[in-house]
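Enquirer: Quick one, fold the following:
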Amino acid sequence: MDIQGDNESQNEDMEIRMRERQGYITVIVPVYNVEKYLDRCMESILAQTYTKLEIILVDDGAADSSGAICDSYAQKDERVQVIHKENGGLSSARNAALDIAQGEYIGFVDSDDYISVDMFEKLYQACVQYESEIAICCHYTERGDRLLIEEPIVDESIQYTGVEALELLIRDQGIRNYAWDKLYKASLFQSIRYPDGRNYEDIATTYLLFYRAKRICSIPRYLYYYQIREGSISSHVEDTKWLDNCYQIIVSQTERYHFMKEHKEERLADLCLAQLVPYLYEYIRLGLRLHTSLHRTEVLTLLNKEWENIQNNSFLSAKDRRLYKIYTAAPIVVQSYQRTKEAVKKVQDCRYKLKNALGEAGILSVDRFDFQLAKGKERRIIFFELPCFDNLGDHAIAYAQKKYMEALTAQRPEYQLYTIDGWDTVEAVIQLTKEIGKKDVIVCQGGGNMGSLYEFAEAFRQKLLKAFVDNRIIIFPQTIYFSQDEQGERTKRKMVKVYNKCKRLTICARDAVSAQTMQSMFTADIESVNDIVAYLSGRIPVQTQRKGIVLCLRSDLESALTTVEKKALRQACTEKASDVRITDTCLGRDIDRQDREAMLMKKWSVFAGAQLVVTDRLHGMIFSLIMGTPCIVLGNNHHKVKATYATFKDCKYLQYAENVREAVQMIAAWKPDEIPVTPYNTEEYYKKLEQLVIMQ
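Expert: Prediction:
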């Protein structure tokens, strides 16, 4: 027998198969009772610009016509093959396809979802460009007729080592466990399969693939459309169902923890345990509430076994470490703790209200701030910021207003500027009421939060107005809006009562509609002044290398666009430019004050790097203005965007579209070479504001 010859022949056959597989992507689609959605899903896959696909549909014992639909696609396209099997669940369906997959890469699409036509092309290019074994894209969430971005915004490609990406995956920050937003090298699945019969099966599997990968990359492309529908695994669940799901998460996370321990990845193991412990506490708490002891002993055994590791875990908060003794005690102790926690919250609320009342009465003394005037200074200007969260528009207002005030006071040596963080408002007001002089000026942050839509911001502002009724107060450019209901009327009545007690109040309206509303409500001086962020035009470095279109659409309460309309805008952009980037001015994660400037500069570079911006964000429009980038802007669900656009209507590179149809026409007519030489000059807009601030 010629063993050597046989081995050589086998090696040659393997090399031929490898060459045949090179560049091919196996797309795995588990199918179960999705006849309503399957056509949309399949059409999006068959329309892929990357055509080297093997598409495996797994009919997991569907009771509707899904199986027949699968067969019809296999007859239409030779790239499609179908597996019919008894119902075994999502993991079983994926595994059946993995067992026969021939592609060099593996991708997953859930059959009630759909994908962008260039999803696999972009992911494959990323794998090749960054020499990565896993590439990750961004996704939309579709809820009814709303198309949302529910994860933090990503604006740049990022390359990770496997361990770096694995840490983010375990933390569930920036990288999620989902199977379907990724492209994997098929070799990673050697001996790895999804656990049969378990929800949240991705938690039990994705970390194993990441652990094997040497390089992983993520790209800032929104390529997957994830649908939340009634009856899906991910839709809202009641407590009894959540208890079962919580247990299944515990099982998967426990496996992940033990895997890291066995492979002597101590830091990752500690991180896994820190993610697991809150689920163990939650399971005990909810089990007692639902009067069930199912799996309770198992969970308590795990907690007791890991007692020492929990106490020494640097990733766990001190509170979570202390809670161990409560949740491993008798049920009555856990229940007493829950009741005590609810009572403590009520007490804390009362203490907060009492602290405010005592402070306003001058009884409570808090001296954290240095409000002393320096030598040669005659009067204070105290700029109170509002608390800012994830909205870069709000951060840009605070940043621009501070820059403006610094420039103004630099020219007026008699003034001394103090800037108060929004979260320090209460304590600063308490102290300042004892130290403020008659000539001192209070300046409130501008924005689009006056009225009933953002009561949180309104509460902070009214605290200032109540405390300093005798001082000169200037509210920087604002939009005012009230909902057409009892809440709106109630807020309006309260505002009239508070605002009209101020003796020297000036309110700057950033649009004509707001100015008219303010004049009808308040006795204060009302002045029209443009949004303060436009003050930065010409003051921020602008890059000259521009490419493609940036699509910046909102996903919050003020959005007026449906899923169909958003997709129409994206399609129009794609037809006009090969490079279309999705972004938003709300990042989906809170921004610390010290990181404000860096985060703004990053976002402004996105706008400055585009040839065109299409947006329904007010500050998407203004970011375009200060970066000198042509912009097509649509309105939101009230007057704010349109009325603010009117204050910049002489800016030649801003266009307002009344509706999506008009915006699509504007996109089609846009000429890429029409880029302004310099950003719009806004110098004249703020001379009036200077006089308002320094007025005696």
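Enquirer: going forward, measure contacts and count neighbours with C-alpha atoms only.
Expert: Will do.
Enquirer: Count the residues that sit near P278.
Expert: 14 (other CA atoms under 10 Å).
Enquirer: K492 now?
Expert: K492: 17 neighbours (other CA under 10 Å).
Enquirer: for the one helix or strand it maps to, packing partners?
Expert: Taking DSSP states H and E as the criterion, the element that holds K492 is helix 486-499. Identification of packing neighbours for helix 486-499 by 3 or more CA pairs under 8 Å, 6 or more residues apart in numbering; DSSP states H and E yields strand 447-451, helix 455-467.
Enquirer: As a markdown table, the ones you listed with mean neighbour count and distance to A396 would be great.
Expert: Below are the helices and strands packed on helix 486-499 laid out as a markdown table (neighbours: other CA atoms under 10 Å; distance: least, CA to CA, whole Å):
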| stretch | mean neighbour count | distance to A396 |
| --- | --- | --- |
| strand 447-451 | 22 | 10 |
| helix 455-467 | 17 | 16 |
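Enquirer: Please name whichever of these is nearest to V80.
Expert: Closest of the helices and strands packed on helix 486-499 to V80 is strand 447-451, at 51.8 Å (criterion: CA to CA).
Enquirer: relative to helix 455-467, how tilted is the closest one?
Expert: Here strand 447-451 points in a direction 80 degrees away from that of helix 455-467 (axes from the mean of the first three to the mean of the last three CA atoms, to 10 degrees).
Enquirer: who touches strand 447-451?
Expert: 394, 397, 455, 457-458, 476-482, 488, 491-492, 531, 640 (CA atoms under 8 Å, 6 or more residues apart in numbering).
Enquirer: What subset of those residues is buried?
Expert: Those of the contacts of strand 447-451 that meet the buried threshold are 394, 397, 457-458, 476-482, 491-492, 531, 640, by 16 or more other CA atoms under 10 Å.
Enquirer: just checking, which of the residues you listed belong to strands?
Expert: Cross-referencing the buried ones among the contacts of strand 447-451 against strands under DSSP state E gives F476, P477, Q478, T479, I480, Y481.
Enquirer: of all the residues you listed, which comes closest to D112?
Expert: Y481 (38.9 Å).
Enquirer: Please give the structure of this sequence too, so both can be compared:
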Amino acid sequence: MVTVVVPVYNVERYLALCLLSLAGQQYPNLRVIAVDDGSTDSSADILKEFQDRLNLRIVTQKNQGLGAARNSGVAAIEQTDYLMFLDSDDALAPGALHSMVSMITKSKSDFVVGDVTRMKGLTRLRRVDTRKFFKAGSRTKATFLDEPQSLLDVTAWNKLFSFEFYQKSAIKFPSIFFEDMSEMTRAYIEAKTFDVLSKTVYLWRVRTEGALSITQQTNATRKLEDRLTSLREISKLIKDAIADGRATEQHWKTFCQRIDEHDRKLYAKAIPGSGKLFDELLATR
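Expert: Okay, here's the model as predicted:
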């Protein structure tokens, strides 16, 4: 059985498309747990409309944030073989579950990670930040030690986990922005092996309507603080892994490269002086 946890919060415009992508998987042993995280729009009604089309359980809670909603969904699982997360404004690519389950059942790895395509309106774009990781092609029984580029792929939603591994690793998302970055890094480190599927399994929506740049966001400073919190935790995980032989200096170089090419640029214009904070983080090595 595969269980997909879908956190839901005020996504009435996209939720039906998300759920249709699950129904379209035509996977015979699929359970969906949707966690309504205190939505105030019509999201709850849309979920109810899909209960007859999907093996769908709805969990309702007061708004606690994305990380808490994911944790609540996992806590509601009674039994499953595999676990996946799907954000409610995104979608699964056709055949994604079949491809991922087929791969992991043969390899017996702890999880499988698939490629992601960004959706911006009707346009689909490859993710630039993870291109090196997936460009090497599909492979099974990979290890963190041999795959420094895995540090470029630290999102929760393009991975299918062995539920036994997920529980054993005690993965739990913190209540901050970028809640998955450190936990997914830890998953890579703790996995005995993982599989890489170079085909697109996940469609990640970049919202265009009403979108604000970081400079326009009132919570930009909070987001920077949370990103730095996650990056500090990742830094510690990498240094500990190097110390016990599960990582090399190349992992640290990849981490630094990721910060310079992505995180630093994201906030450079938005928050003057933010570059010093990233410098301080990297100077801890």
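Enquirer: TM value for the aligned chains?
Expert: Once superposed, chain against chain, the TM-score is 0.81 (TM-score structural alignment, normalised by the length of structure 2); 270 aligned residues with a CA RMSD of 3.3 Å.
Enquirer: picking that back up, which of the ones in strands among the buried ones among the contacts of strand 447-451 of structure 1 sits closest to E20 of structure 1?
Expert: Once CA to CA is applied, the member of those that ends up nearest E20 of structure 1 is T479, at 61.7 Å.
Enquirer: Over in structure 2, tell me which residue corresponds to the closest one.
Expert: Here T479 of structure 1 stays unmatched in structure 2, going by TM-score structural alignment.
Enquirer: Residue in structure 1 paired with R127 of structure 2?
Expert: R127 of structure 2 maps onto E150 in structure 1, by TM-score structural alignment.
Enquirer: Assign that match to helix, strand or coil.
Expert: coil (DSSP: H, G, I helix; E, B strand; the rest coil).
Enquirer: before we move on, what about the one 3 residues further on?
Expert: Under the three-state scheme (three-state DSSP), the conformation of I153 of structure 1 reads as coil.
Enquirer: Run a quick neighbour tally on it.
Expert: 19.
Enquirer: Check C217 of structure 1 too.
Expert: Neighbours of C217 of structure 1 using other CA under 10 Å come to 24.
Enquirer: Contact partners for the residue opposite it in structure 2 once aligned?
Expert: In structure 2, C217 of structure 1 lines up with D195, judged by TM-score structural alignment. If you count contacts by CA under 8 Å, 6+ apart, D195 of structure 2 has them with M103, I104, S107, S109, F111, V112, V113, S138, R139, T140, K141, A142.
Enquirer: what's the angle from the helix holding K492 of structure 1 to helix 455-467?
Expert: 20 degrees.
Enquirer: May I see the buried residues of helix 486-499 of structure 1?
Expert: Applying 16+ other CA under 10 Å to helix 486-499 of structure 1 flags T491, K492, M495, Y499 as buried.
Enquirer: cool, stretch 353-362 of structure 1 as well?
Expert: Quick answer for stretch 353-362 of structure 1 (16+ other CA under 10 Å): K355, N356, G359, E360.
Enquirer: quick one, helices of the stretch 501-650 of structure 1?
Expert: Ranges of helices within the stretch 501-650 of structure 1 are 512-521, 563-576, 596-608, 618-627, 640-646, based on DSSP state H, counting those that start in this stretch.
Enquirer: what's the answer for the stretch 51-200 of structure 2, then?
Expert: According to DSSP H, counting those that start in this stretch, the helices that the stretch 51-200 of structure 2 contains are 66-75, 96-107, 131-135, 163-168, 181-190.
Enquirer: Could you work out the end-to-end span of stretch 323-334 of structure 1 for me?
Expert: Across stretch 323-334 of structure 1, the terminal residues are separated by 10 Å (CA to CA, to the nearest Å).
Enquirer: okay, that stretch sits on what stretch of structure 2?
Expert: Under TM-score structural alignment, there's no match for stretch 323-334 of structure 1.
Enquirer: now stretch 551-569 of structure 1
Expert: The aligned range for stretch 551-569 of structure 1 is empty, by TM-score structural alignment.
Enquirer: What is the end-to-end distance of that stretch?
Expert: 8 Å.
Enquirer: quick revisit: quick one: the helices of the stretch 51-200 of structure 2 as TSV, columns for distance to L22 of structure 2 too.
Expert: Listed next are those as TSV, based on distance: least, CA to CA, whole Å:
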stretch	distance to L22 of structure 2
helix 66-75	16
helix 96-107	9
helix 131-135	24
helix 163-168	19
helix 181-190	23
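Enquirer: Check the gap between the counterpart of D81 of structure 2 in structure 1 and L53 of structure 1 for me.
Expert: Under the alignment (TM-score structural alignment), D81 of structure 2 maps onto E104 of structure 1. Spatial separation of E104 of structure 1 from L53 of structure 1 under the definition CA to CA is 10 Å.
Enquirer: Which one of those two is surrounded by more residues?
Expert: L53 (22 against 18).
Enquirer: how about the more buried one, what's its partner in structure 2?
Expert: Aligned partner of L53 of structure 1 by TM-score structural alignment: L30.
Enquirer: S21 of structure 2: what secondary structure?
Expert: Under three-state DSSP, S21 of structure 2 comes out as helix.
Enquirer: what number of residues lie near it?
Expert: 19.
Enquirer: ok, now the one 5 residues further on?
Expert: Burial of Q26 of structure 2, expressed as a neighbour count using other CA under 10 Å, amounts to 13.
Enquirer: Please apply the same query to T40 of structure 2.
Expert: With other CA under 10 Å as criterion, T40 of structure 2 counts 13.
Enquirer: All the strands of the stretch 1-150 of structure 2, residue numbers only.
Expert: 2-8, 30-37, 56-61, 82-85, 91-92, 111-120, 123-126, 139-142 (DSSP state E, counting those that start in this stretch).
Enquirer: for the stretch 301-450 of structure 1, same thing?
Expert: Counting by DSSP E, counting those that start in this stretch, the strands of the stretch 301-450 of structure 1 are 379-384, 415-420, 441-444, 447-451.
Enquirer: Just want the angle from the first one to helix 455-467.
Expert: Looking back up the chat, that one is strand 379-384 of structure 1. 160 degrees.
Enquirer: quick one: strand 379-384 of structure 1 aligns where in structure 2?
Expert: Against structure 2, strand 379-384 of structure 1 falls on no residues (TM-score structural alignment).
Enquirer: What helices and strands are in contact with that strand?
Expert: By 3+ CA pairs under 8 Å, 6+ apart, strand 379-384 of structure 1 packs against strand 415-420, strand 441-444.
Enquirer: Output the residue interval of structure 2 matched by the last one.
Expert: If I follow you right, that is strand 441-444 of structure 1. Going by TM-score structural alignment, strand 441-444 of structure 1 sits over no part of structure 2.
Enquirer: Can you tell me what sits against that strand?
Expert: So strand 441-444 of structure 1 is contacted by 379-386, 461, 471-476, 693 (CA under 8 Å, 6+ apart).
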